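Student: Provided below for reference: sequence and predicted model.
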Amino acid sequence: MTKSLFTALCFTLALGSALGYPALSAAEPATDAPAAQAAPPSREPLSINDASAEQLSAAMNGIGLKKAQAIVSYREQYGPFTAIEQLKEVPGIGNALIERNADRLKL
């Protein structure tokens, strides 16, 4: 049984390399991955006056696209924010969300 398992493994590896799939090894990292995936996300604060709803939802903890769109709508209706704490005036945004994301935001 061990011999048949070994033979099957060799056949699978040979077939994989014949089809153009590189052998996976723990010693060698895959080089096909784009560099953008390998880089850690930026920790620079995001401007609540310039960011899109998609950027806000990606950067803020506990903010989905719907709340991020509410932030952008509020900004478009009332003008730019003058303080981060002003986010409390947006429906659905409270003290806890602002405190949780204070280090991720700027004006």
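Tutor: Here it is on my side, so go on. Everything numeric in this text was worked out from a predicted model, so none of it was measured.

Student: when you work out contacts or count neighbours from here on, use the C-alpha atoms and nothing else.
Tutor: Fine.

Student: quick one: contacts for residue 90?
Tutor: Applying Cα atoms under 8 Å, 6 or more residues apart in numbering to residue 90 gives the contacts 70, 71, 74.

Student: make it 10 Å
Tutor: 67, 68, 70, 71, 72, 73, 74, 75 (Cα atoms under 10 Å, 6 or more residues apart in numbering).

Student: please apply the same query to residue 18.
Tutor: Counting by Cα under 10 Å, 6+ apart, residue 18 touches residue 12.

Student: could I get the contacts of residue 90 as JSON lines with distance to residue 17 and neighbour count?
Tutor: Formatted as JSON lines, the contacts of residue 90 follow (distance: Cα to Cα, whole Å; neighbours: other Cα atoms under 10 Å):
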{"residue": "67", "distance to residue 17": "48", "neighbour count": "18"}
{"residue": "68", "distance to residue 17": "47", "neighbour count": "23"}
{"residue": "70", "distance to residue 17": "51", "neighbour count": "16"}
{"residue": "71", "distance to residue 17": "51", "neighbour count": "27"}
{"residue": "72", "distance to residue 17": "51", "neighbour count": "20"}
{"residue": "73", "distance to residue 17": "53", "neighbour count": "14"}
{"residue": "74", "distance to residue 17": "56", "neighbour count": "17"}
{"residue": "75", "distance to residue 17": "55", "neighbour count": "17"}
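
Student: put this next to the first one:
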Amino acid sequence: MQAVQMLKRGLDKVGSLWLVLVTVLALMYFSVSQVNAVEAVNINTADVATLASELVGVGPEIAKCIVEFRECHGAFKSVEALVDVRGIGPALLEKNLSILTLE
């Protein structure tokens, strides 16, 4: 009888571990899905808030510089032209290149 009770407790622990494992895997899957769900940022139409929240390493100050540059010089002809904006260098451009667009 004792062996049956020990086996039952062991199975309960295994069941609990499986539940925890499945829950952790589900949470990891959905958090990765959200990270990959970043949409393209159109540097010719995005406002300061969008630029600051969506671009890596770009806060409100640099985002404001992007918008002011665009208003002063017209639409960007290429994504690479973003390096002409004060505060943006090649490294910052590279970090965001995959999500930047002109359309």
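Tutor: Okay, I see it. As the structure is a computational prediction, the values presented were derived from the model and not from experiment.

Student: all strands for structure 1, in order.
Tutor: Counting by DSSP state E, structure 1 has strands at residues 46-47, 105-106.

Student: ok, how many other residues are close to the residue in structure 2 that residue 76 of structure 1 lines up against?
Tutor: Under the alignment by TM-score structural alignment, residue 76 of structure 1 pairs with residue 71 in structure 2. Look at residue 71 of structure 2: counted by other Cα atoms under 10 Å, it has 11 neighbours.

Student: double-check residue 71 of structure 2 against residue 46; I have them as touching.
Tutor: No. With contact defined as Cα atoms under 10 Å, residue 71 of structure 2 does not reach residue 46; the gap is 11.9 Å.

Student: need the counterpart of residue 86 of structure 2 in structure 1.
Tutor: For residue 86 of structure 2, the aligned position in structure 1 is residue 91, judged by TM-score structural alignment.

Student: next, count neighbours for that match.
Tutor: By the criterion of other Cα under 10 Å, residue 91 of structure 1 has 11 neighbours.

Student: contacts only, for it.
Tutor: Residue 91 of structure 1 is in contact with 67, 70, 71, 74, counting by Cα under 10 Å, 6+ apart.

Student: likewise residue 3 of structure 1?
Tutor: Residue 3 of structure 1 touches residue 9, counting by Cα under 10 Å, 6+ apart.

Student: list the contacts for residue 65 of structure 2?
Tutor: The neighbours of residue 65 of structure 2, taking Cα under 10 Å, 6+ apart as the test, are 48, 71, 85, 86, 87, 88.

Student: and the last one, how many neighbours?
Tutor: Other residues within reach of residue 88 of structure 2 by the criterion other Cα under 10 Å amount to 18.

Student: any idea how far residue 51 of structure 2 is from it?
Tutor: Applying Cα to Cα, to the nearest Å, the value for residue 88 of structure 2 to residue 51 of structure 2 is 13 Å.

Student: what is in contact with these two at once?
Tutor: Joint contacts of residue 88 of structure 2 and residue 51 (Cα under 10 Å, 6+ apart) are 58, 62, 63, 66.
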